[in-house]
Every structure is written in structure tokens, then in C-alpha cells.
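Participant: sequence unknown, structure follows:
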């Protein structure tokens, strides 16, 4: 990994088991990235805008990549994605939808809103580990990501 040490990953997913499996898949791939987790779209926006529990900019840095579930309580992933891509300070952050949905409507809508990639969650842990490896190779070794703005 070349850039990955400095890139924080923010995972927005309301399912505790999915969050645990994602963490384990990252560890299995020996990724050095700092991981942050939020459980719904409201928490996601609070994290990104440094509000409430996430006011500490040092403790909760802007992520270099967001993994976003679509079906979450309070504010779903679609609503949060729309807000992120409309915000001049956040729209540069790559967002990868990672969801159980395979609905063509969700795929089209999220790409219309500016998502970077749409991935259906793998069903086995081995497939999840492989998907995370591919994701890391692409986002951290191949792609040039923008540097975080001063916020």
C-alpha cells in the first residue's frame, strides 16, 4: 500500500454484524487505514460536518473514502449521498455504495447523485475479504485521491 496509511475510511452501516465483518475483512487484508463507523445518515453528516459527538476535527478527520450502506434509519444512504455531493467541502470525497440492494433503480439513482462506485455486499466472508482487497488495491494504490481540504 502506498497512500493508504494516511487515508481514513468512514463506514456508514446500521448493521452491527456487517460493521464487524468489514473491520475483520480490513484486518485480514492488513490495511493500515484508520476506520471510523457511523450507524445512520444523520451520524454520517454529523461526522463529516464535525457536529455534536464528532466536533473534534483531530479525533474525527475527514475521510479519504466513505463506504455507504443505502438502507439505514433516520437518514438513509441516498439522502446522505445527496447532501455530501451538494456540499462544496465534501463533494470531493469518494463514496462507494456497499449495500445488499441489487435494484437497478438504486444503481441509477446513486450514480445520478455522484457515487464513485456501487458494490453489492458479498454473501460470504471470504468474498468480502477479496472484495476489500480489490477495493484497497484500486482506491489506495491505483487511483490518485485529492488531498483533504483545510476545514
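Facilitator: Thanks, I have it. This is a predicted model, so every value here is computed, not measured.

Participant: going forward, measure contacts and count neighbours with C-alpha atoms only.
Facilitator: Noted.

Participant: Which residue ranges of this structure form helices?
Facilitator: Remark: helices assigned in the chain by DSSP state H are 16-28, 41-49, 77-86, 104-113, 125-136.

Participant: Dump these into JSON lines; add mean neighbour count as well.
Facilitator: Shown next, in JSON lines, are these (neighbours: other Cα atoms under 10 Å):
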{"stretch": "helix 16-28", "mean neighbour count": "15"}
{"stretch": "helix 41-49", "mean neighbour count": "21"}
{"stretch": "helix 77-86", "mean neighbour count": "19"}
{"stretch": "helix 104-113", "mean neighbour count": "14"}
{"stretch": "helix 125-136", "mean neighbour count": "16"}
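
Participant: would you turn the ones you listed into JSON lines with distance to residue 1?
Facilitator: Shown next, in JSON lines, are these (distance: least, Cα to Cα, whole Å):
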{"stretch": "helix 16-28", "distance to residue 1": "13"}
{"stretch": "helix 41-49", "distance to residue 1": "25"}
{"stretch": "helix 77-86", "distance to residue 1": "27"}
{"stretch": "helix 104-113", "distance to residue 1": "28"}
{"stretch": "helix 125-136", "distance to residue 1": "8"}
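
Participant: hold the first one in mind and look at this next one:
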């Protein structure tokens, strides 16, 4: 597993947060798991504004785990925001949902989500999901510059590419 990576979980259900935290420990994921409880907080965290302005405490995550149905702004709203930002749109994102509605799945993929995962009720399945996060997303996957060197480095590289 690469060092210095955090994961951002945007989830409004405290029980789902606790279950995922437990699954992270069971999967021996040592990356910090930062949590926000609604879509607006996710956008604020990713933007580095307000209480999330300290990038030492709230770094750009290596992976965003995004609940579909949240208050203030939904997971779809967050995906729409990400899609409009030339740099942040490349942030690896996994949508978590209780929904298997084809329209939700298709819309999430059209907006750039990298995976759509239905929340499993059992702890064993959640732990297995977290083992996959560890082995693929946090170990094998090559991250975009925004996740490794930060927002400013990614913006400068983007400008240099133009």
C-alpha cells in the first residue's frame, strides 16, 4: 500500500460509517479514513474551504467513497460538481448505495464514477470490499497528480499541458 494516502467517505448514516470503519480495520487499511456527513461537506472538503482549508489535516484523498442519497447535496450532485472541475474530475470515486435502480447506476457512470457498489448488509462482505479497496485502489491503482502532489501541482501541470 502506498503511504500518505487518505480516503474520504461521504456518508450520512452513522451506522454505515461505523461499519465501514470496522471493515477498514479488519482489512488492515492503515490509510486515514476521513468522513463527512453530506454532499455539501464533501464538496467543501474537496475544495479545501471553510473548516476544511487546512490541507495538512484534510488532504486530497486517494479515493472518494460517496453515498448516493445524502442530505443537502446528493452523491449525484457531488459527481456533477466533480465533472465540472478540470482537475478534480480525475479523483477516483466509488459510489456506494442501497439502490440498484438502473437509472441511478447509469447516471453515476455518465457523470464519471469509477465504480458503483451496492452496500452489503453483512460485515464479512464489507470487509471483503475493503480488502479490494486496499489491494486495488490503494495499492495497484496509479493516482492522478491531484491525489499525490496536491491541487496546486495538478492545476499547474494542467496549465502546462494546454
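Facilitator: Here it is on my side, so go on. Fair warning: this is a prediction, and the values are worked out from it, not measured in the lab.

Participant: circling back to that earlier point, wait, which of the helices of structure 1 is closest to residue 151 of structure 1?
Facilitator: Checking the helices of structure 1 against residue 151 of structure 1 by Cα to Cα gives helix 41-49 as the closest, at 9.3 Å.

Participant: Would you point out which residue is most central in structure 2?
Facilitator: When Cα atoms, centre = their mean is applied to structure 2, the residue found nearest the centroid is residue 64 (0.5 Å).

Participant: so what corresponds to it in structure 1?
Facilitator: Using TM-score structural alignment, the equivalent of residue 64 of structure 2 in structure 1 is residue 66.

Participant: ok, now how distant is its match from residue 8 of structure 1?
Facilitator: Noted for residue 66 of structure 1: a distance of 9 Å to residue 8 of structure 1, by Cα to Cα, to the nearest Å.

Participant: Overlap of the contact sets of those two?
Facilitator: Shared contacts of residue 66 of structure 1 and residue 8 (Cα atoms under 8 Å, 6 or more residues apart in numbering): none.

Participant: who touches the aligned partner of residue 25 of structure 1 in structure 2 in this structure?
Facilitator: The alignment partner of residue 25 of structure 1 in structure 2, by TM-score structural alignment, is residue 23. Contact analysis of residue 23 of structure 2 by Cα under 8 Å, 6+ apart lists 123, 126-127, 130.

Participant: just curious, which of these is nearest to residue 72 of structure 2?
Facilitator: Nearest member of the contacts of residue 23 of structure 2 to residue 72 of structure 2, counting by Cα to Cα, is residue 126, at 26.2 Å.

Participant: And for the closest one, nearest residue in space, chain neighbours not counted?
Facilitator: residue 23 (5.9 Å; Cα to Cα, 6 or more residues apart in numbering).

Participant: Check residue 133 of structure 1 too.
Facilitator: residue 29 (6.2 Å).

Participant: The one you found - how many residues pack around it?
Facilitator: 13 (other Cα atoms under 10 Å).

Participant: Contacts only, for it.
Facilitator: 129, 132-133.

Participant: Please repeat the previous calculation with a cut-off of 10 Å.
Facilitator: Residues near residue 29 of structure 1 by Cα atoms under 10 Å, 6 or more residues apart in numbering: 129-130, 132-133, 136.

Participant: And residue 134 of structure 2, by the same measure?
Facilitator: 1-2, 24, 27-31, 128, 140-141.

Participant: counterpart of it in structure 1?
Facilitator: By TM-score structural alignment, residue 134 of structure 2 lines up with residue 136 in structure 1.

Participant: Look up how far residue 143 of structure 1 lies from that match.
Facilitator: Counting by Cα to Cα - residue 136 of structure 1 and residue 143 of structure 1 are separated by 10 Å.

Participant: try residue 87 of structure 1
Facilitator: Counting by Cα to Cα, the gap from residue 87 of structure 1 to residue 143 of structure 1 is 22 Å.

Participant: Over to residue 64 of structure 1?
Facilitator: Using Cα to Cα, we find residue 64 of structure 1 at a distance of 12 Å from residue 143 of structure 1.

Participant: What of residue 10 of structure 1?
Facilitator: Residue 10 of structure 1 is 18 Å from residue 143 of structure 1, by Cα to Cα.

Participant: So which of these two has more stuff around it?
Facilitator: residue 10 (24 against 11).
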